[in-house]
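Colleague: need the 3D shape of this:
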Amino acid sequence: MSEGEQAIHPEVKVVYRLTGLTCADCAAKFEREVKKAPGVIDARVNFGASKLTIRGKALPPEQINQLGAFDGIRVKEDPTEDGRRIPWYRERQALFTGGSLLLILFALGAKGAGAHESVIVGLFLSAVITGGWETARKGLPGLFRHRFDMNALMTVAVAGAIGIGYWEEAAVVAFLFGVSETLQIYTSDKARSSLQSLLDLAPRKAVIRRNGEELNLSVEEVKVGDTLLVRPGEKLAMDGRILRGVSSLNQAAITGESVPVFKEAGDEVFAGSLNGDGFLEVEVTKRAEETTLSKIISMVEEAQEKRAPAQAFVDRFAKFYTPAILLLSLAVLLIKPMVFGIIWQDALYDALALLIVACPCALVVSTPMAIVSAIGNAARNGVLIKGGIHLETAGSLNVIAFDKTGTLTWGEPAVKEVVTFDGADRQQVLAIVAGMESMSEHPLARAVVRRAEAEGVVPAGAEEFQAYPGRGAEAIVDGRLHRIGSPRWVLSEHISGRTRQRIEELENQGYTVVCLNVEDRLLAVFALADEVRGTSREAVRELKQAGIHPVMLTGDNSRTARAIAAEVGMDEYRGELLPEDKLEAVQELKESHGKIAMVGDGVNDAPAMAAADSGIAMGGAGTDTALETSDIVLMADDLSKLPFTIRLSRAARGIIRQNIIFSLVTKFLAVYLVFPGWLTLWLAIFADMGATVLVTLNSIRLLKVKP
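Modeller: The predicted structure follows:
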């Protein structure tokens, strides 16, 4: 686009919800047509989400409808409505196909009864017109524009069969293609059902209190700071924080947890959650498009645009396949009569049969349908997989590395023991620590602050606080530099052997030890314990059964690491790791074991997660960083979803492989059968559209994989 045009049409990004997307190959052609429109810089069709994204100039819906008219692709009149307003069996395509079947049966009956040939031909021709009307309506414009999609090729094949007097076969082929089109509509909708169920989770209306007045508004009109009123049995329309009320909320839409979670004043809640038997007043904290559910839906849709590695092969193959088969059809038409003396009607029949298998529909749809089904199923069960490439990677993992705190354990450690040294006053030590750690968000820091609060200690004033990830923190208290953190970082070389022995005793008992010193003088040691999650042991056991090697990487001391590893059933662990050490450990494991995933929940794990083949974040609900930076997100703090993710990913890889092999074998077999003259029009339609329906149905099986 020229600079002048850019000045007239400033660049914008517009999203359109579509209906009528039933063919992946047709969707690709539609995308190319939209890209050619004046003012459009780029256009992307998301086949799984039935969505068109245009960058550049916004196009009116009428123009988009015109560009997609060749396959009945249209912009939804109401983007919030389900694209399938009427049942598939009441679609025009299904009704015409049913009418075609009745006419074929009448024609066969008339033929059996010895009716005049003109009556039989008339009935078969009526069946062709009825069954092939939709196909011709879409295919003829494509022929005039030299666009050889499936509708255009089928139109040529049926017209050719009529031209050489094969009335019965022309009628049956038109009918069978109508059946396959109807089945494609059904199976495509079925595959998209998991995503549609997400779109339907959050209410479109919300009852809010604003300036003392109750209003029933669309969610787009609700503002941050409004008070959302949620009655028993209602779904939350917005993210927010409870101001008043207590209740149990079913958060399955967000986290995949079917067990309701108790919530009270101050707790965070999510749009799409189902309220139990309490009345809640919730302060809205996010706009409609920023809610956790909206982000999940957006990321699931975007994930389907991130193509899996298998898709690259499919795209390359499909690019050359159709032109090659068209040339082969022409060669069959010319060579068979000229070289082998076959009559031209038979040669034309074989060429028409070959035309039917020229469109690689089954192959094109083989990968995206599987990805749509798998990613949608995962999202419904609280696992966000952010692309086909990450789905395939998860299915080929050999080792999974786990952070300890907040991942294998609850991440809510408690101070079990406080040991003071060198005559330090316990209350004074707690005041210093509370003053320093109140500025930190680290779980160990919060545990120490909670202990000080529990003993009624007033925090001391701390200045110039500085955190050191993986080590600890330091601050100025009463004019002196205090440091709190891991023994390796805090302790000086002058600490007595008895003190070191005491610390080792605590670590051997499985405690995490935090030391406090002032100017190289040890004041106190805090022994903290973190409880292992109930799901950790079972998750590790299932991963081992799946042939995956689990490893724990933690900043805790090796003795604590050994105790936790033994409790969860891990054979390999590495302790006392700084963030850069975790990164190095991941790289070493990748070299020795192959593909690796890193599971974590903190900033300390970010470098290791980025270096791994797959970064998996824990507890993504409400955590923007986890949602945006990782490849896979377990929305709840539930490690049992990890084996489910591995099973689903492996199943998806297997089904994609099955689909591609089946599609290729079917195509090559059909091409082979044309040379001895065994490929009939009926067999060709079964080979092409039957394969498309079968690979789609095979992909839908992924919806049945459950945690």
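
Colleague: switch to C-alpha atoms for all contacts and neighbour counts from now on
Modeller: Fine.

Colleague: all strands for the stretch 51-200 of the chain, in order.
Modeller: Counting by DSSP state E, counting those that start in this stretch, the stretch 51-200 of the chain has these strands, from start to end: 51-56, 74-75.

Colleague: what helix or strand does residue 18 sit in?
Modeller: Here residue 18 sits within strand 12-19, counting by DSSP states H and E.

Colleague: tell me the helix or strand right after that strand.
Modeller: Past strand 12-19, the next helix or strand by DSSP H and E is helix 24-35.

Colleague: centre of the chain to that following helix, how far?
Modeller: 23 Å (C-alpha atoms, centre = their mean, to the nearest Å).

Colleague: and it with strand 51-56, angle?
Modeller: 20 degrees (axes from the mean of the first three to the mean of the last three C-alpha atoms, to 10 degrees).

Colleague: which elements pack onto helix 24-35?
Modeller: strand 40-46, helix 61-67, helix 361-380 (3 or more C-alpha pairs under 8 Å, 6 or more residues apart in numbering; DSSP states H and E).

Colleague: the strand holding residue 18 vs strand 40-46, what angle?
Modeller: Using the same axes, to 10 degrees: strand 12-19 against strand 40-46 is 40 degrees.

Colleague: now what about strand 12-19, what contacts it?
Modeller: 50-58, 73-76, 79, 83-84 (C-alpha atoms under 8 Å, 6 or more residues apart in numbering).

Colleague: now the other sequence, so there's something to compare against:
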Amino acid sequence: MKEYKIEGLSCASCAADMEEKIKKLDNGDTAAILYNSSKLKIDESASLAKVKEILATDGASLISDVEQEHGHAHARSNKLKLFLGISTGLFILTIIFETFLPNILPVIFYLTAITISGYQTFIKGLKNLFRLKFNIDTLMTIALVGAISIGEWKEATLVAILFGLNEYLEGLGMEKARKSMEKLLKVAPKEAILITNGVERVVPIDVLQQDDIVLVKSGEKIPSDGIVVDGVSSVNEAAITGESLPVEKEVNAKVFGGSINNEGVLKIQITKAFEDSSLAKILHLVQEAQETKTPTEQFINKFAKYYTPLIMMISLLVMTVPPLLFGGAWGAWFYQGLAVLIVGCPCALILSSPIAIVSGITRNARNGILVKGGVFLEQLGKINTIAFDKTGTLTKGEPHVEKIVEYDNRLLSIAGAVEKKSSHPLAKAIMKKVVETEVEFSESDEIKTLSGRGVEAIVGGIKYYVGNEKSIEHLNFDENVQRDIDDLKAQGLTLVIVADEKYVLGIFGISDEIREESKQVMDKLHQIGIKHTVMLTGDHIQTAEKVANQVGVSEYHANLLPEQKVEKIKSLHERGNVAMIGDGINDAPALAVADLGIAMGKGTDSAIETADIVLMQDHLGRLPSAISISKKVNNVIRLNISLALGLKLIALLLTIPGWLTLWIAVLSDMGATILVSLISLTILMERKNHEVT
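Modeller: Reported below is the predicted structural model:
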């Protein structure tokens, strides 16, 4: 499949029609026109000449070069504005001087204005009429021909101008949303400085391979995911995580493609080709996300198929029933029927969803929240229950020393000597605490691992034990030590006990450090309408209770195996729509069972591939914001549908007293289109009310 950019794609229903025609071509059955991103995907063996011919019938064209595309789009926009300006000016001048002109001249001027602003619509509508295909262009063409046939030149001209303006504004709204998305997608770097045998040369990023060394100067973008092999700097990772604060990087630190080196010079060893990098995957998923149809969009598209023929039937009834049954004037009711046709244009209705969806996905992506499709964006706004994994989600997943009970002043120095060379997470937590206290410690002479207990070591000729309770079973310690052990365990702490062959020197109470933002996030979630926040963990009940109380979740469940987490998620479905948040690896089964799987990512492949939504930051701070944006998208779509149908209903009711005119009909459709576009674009406006940092 090859991908092309389409210029001049301003109508969703037209895009669907063009796609149908292209699919009928040889090797065109897999073709897809992506209206939201204005792209065509098609088999390379399909005839491009015939594709261009089909697109041209609706005023669109294929563009392969980005610069060329912007030039064409700008030229087309200017052309539309010029034609509308000329026809509007001619219309106004004709009205002013109509009484001073010979009878035929005003007609010629009105016809000229109609031609300038509505010829494309007329040609497309006429072709559709011959094919018995009824869409917006067909309806407008019938209305224009009908108005001209009964001598309503002024009305027909105003209809053509207003419809042209409506099309222009409709395209402008969608283009604004597309440009916002395109701006987001431009973060990808284009070139890199590759170092080969000490020689530097600039190369395109797509030639970079794993283990290549690249040089990244101050202010330049890092070309792909990699590891720093030389240099120290701070890096702006906003393109990946949405976080604007710089992150310090030194040798062996991981970096993401697309992030910006703030100062200094870094040498980076590439770990992934750009196409496999976190940024490339994010950009690809964001682009794909624009085109997934939500249940609401699917309903609107299905509804529109029946809506247009229904309007045509109503129009026919308006034209014929009053004259036949109630003695109405044929000319007057024919005019009313034409106005009904224009009211029936489904533009605003079809446009009520896509701009809002693209805006919502773009806004979240800017904040480092990757939503994989409009359907997931819509679902996020309906969530009322969120289940959280504990380790690595509500907590940092890194043990730290929370409490120390010291019986002997040798405690810290002996712990440092024994744990210095250990890579065990608990040993690292103890060493961090020992280093902070600046206590001096010597090297241990001999270390022996005691399975299921801890370690045994010789320091200064004396044997010491560092481990759990089993490591000190041989000692007869007093009741005070046992009381302290029981007390620390009751607090949900993991114990590391240090002892010699006679006495306990002290106890380290270790816990998984709770994330600073977790408590605030829970408060915000409850404020914005999340009724139930549930913590699911495999840890024992004391630890679960402690964390739950500190972060403020509604309820918690402990001692859970992965399959038990799945069962809990299933039971939570009884309360409504459930989201599960985890690290994207261990919690994969629970993420899959939930209505919505949300992963803590920081750019990891597994998180991006597993969940429906990925929080690219390594914390929950932007979660309330993402939910608020999704709720706003859903509210905007509902409001748009109400406005689109409401304004049309009001216009249709005007036919009862016979007050509906052609220009009121067009204004009702245009007003709905403008309102729908503007309201949808408000989603792009940045607000930080629900962000927790």
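
Colleague: ranking the helices and strands packed on helix 24-35 of the first structure by burial, who's on top?
Modeller: Highest mean neighbour count among those (mean count of other C-alpha atoms under 10 Å): helix 361-380, with a mean of 27.

Colleague: how big is the offset of that one relative to the second structure?
Modeller: The superposed helix 361-380 of the first structure is, by mean C-alpha distance after the TM-score superposition for the first structure, a mean 1.1 Å from where its aligned residues fall in the second structure.

Colleague: in the second structure, what stretch matches that helix?
Modeller: Mapped onto the second structure using TM-score structural alignment, helix 361-380 of the first structure spans residues 347-366.

Colleague: chain center to that stretch, what's the gap?
Modeller: Using C-alpha atoms, centre = their mean, the offset of stretch 347-366 of the second structure from its chain centre is 11 Å.

Colleague: equivalent analysis for stretch 649-664 of the second structure, please.
Modeller: 41 Å.

Colleague: about what we covered before: which positions within the strand holding residue 18 of the first structure qualify as buried?
Modeller: By 16 or more other C-alpha atoms under 10 Å, the buried positions in strand 12-19 of the first structure come out as 16-19.

Colleague: tell me which two in the contacts of strand 12-19 of the first structure are the farthest apart.
Modeller: Using C-alpha to C-alpha, the contacts of strand 12-19 of the first structure span at most 29.2 Å, a distance reached by 56 and 84.

Colleague: residue 54 of the second structure pairs with which position in the first structure?
Modeller: Using TM-score structural alignment, residue 54 of the second structure lines up with residue 67 in the first structure.

Colleague: residues in contact with that match?
Modeller: When contacts are taken as C-alpha under 8 Å, 6+ apart, residue 67 of the first structure is in contact with 30, 33-34.

Colleague: show me how to select, in PyMOL, the buried members of those.
Modeller: PyMOL command restricting the contacts of residue 67 of the first structure to the buried ones, with burial defined by 16+ other C-alpha under 10 Å:
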select buried, resi 30+34
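
Colleague: in CSV: the contacts of residue 67 of the first structure, plus distance to residue 119 of the first structure.
Modeller: Below are those laid out as CSV (distance: C-alpha to C-alpha, whole Å):
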residue, distance to residue 119 of the first structure
30, 41
33, 43
34, 46
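
Colleague: closest one of the contacts of residue 67 of the first structure to residue 288 of the first structure?
Modeller: residue 34 (29.3 Å).

Colleague: any idea how far residue 545 of the second structure is from the equivalent of residue 142 of the first structure over in the second structure?
Modeller: Matched by TM-score structural alignment, residue 142 of the first structure corresponds to residue 128 in the second structure. Residue 128 of the second structure sits 68 Å away from residue 545 of the second structure, going by C-alpha to C-alpha, to the nearest Å.

Colleague: okay, now the counterpart of residue 271 of the second structure in the first structure: neighbour count?
Modeller: Correspondence of residue 271 of the second structure to the first structure, assessed by TM-score structural alignment: residue 285. Using other C-alpha atoms under 10 Å, residue 285 of the first structure is surrounded by 20 other residues.

Colleague: surely residue 285 of the first structure is in contact with residue 240?
Modeller: Yes. Between residue 285 of the first structure and residue 240 a contact is recorded at 4.7 Å, counting by C-alpha atoms under 8 Å.

Colleague: any common contacting residues for the two?
Modeller: In contact with both residue 285 of the first structure and residue 240: no residue, using C-alpha under 8 Å, 6+ apart.

Colleague: ok, and the closest non-adjacent residue to the residue mapped onto residue 674 of the second structure from the first structure?
Modeller: Aligning on TM-score structural alignment places residue 674 of the second structure opposite residue 693 in the first structure. Distance criterion C-alpha to C-alpha, 6 or more residues apart in numbering; nearest residue to residue 693 of the first structure, sequence neighbours excluded, is residue 184 at 6.0 Å.

Colleague: aligned counterpart of that neighbour in the second structure, please.
Modeller: By TM-score structural alignment, residue 184 of the first structure lines up with residue 170.

Colleague: my guess is that match meets residue 673, correct?
Modeller: Yes. At 6.5 Å, residue 170 of the second structure counts as touching residue 673 under the criterion of C-alpha under 8 Å.

Colleague: what about those two, which has more around it?
Modeller: residue 673 (26 against 21).

Colleague: quick check: the gap between that one and residue 227 of the second structure.
Modeller: For residue 673 of the second structure relative to residue 227 of the second structure (C-alpha to C-alpha), the value is 50 Å.

Colleague: residues in contact with residue 164 of the second structure?
Modeller: 84, 117-118.

Colleague: and which of these is nearest to residue 200 of the second structure?
Modeller: After measuring these against residue 200 of the second structure - C-alpha to C-alpha - the closest member comes out as residue 84, at 54.6 Å.
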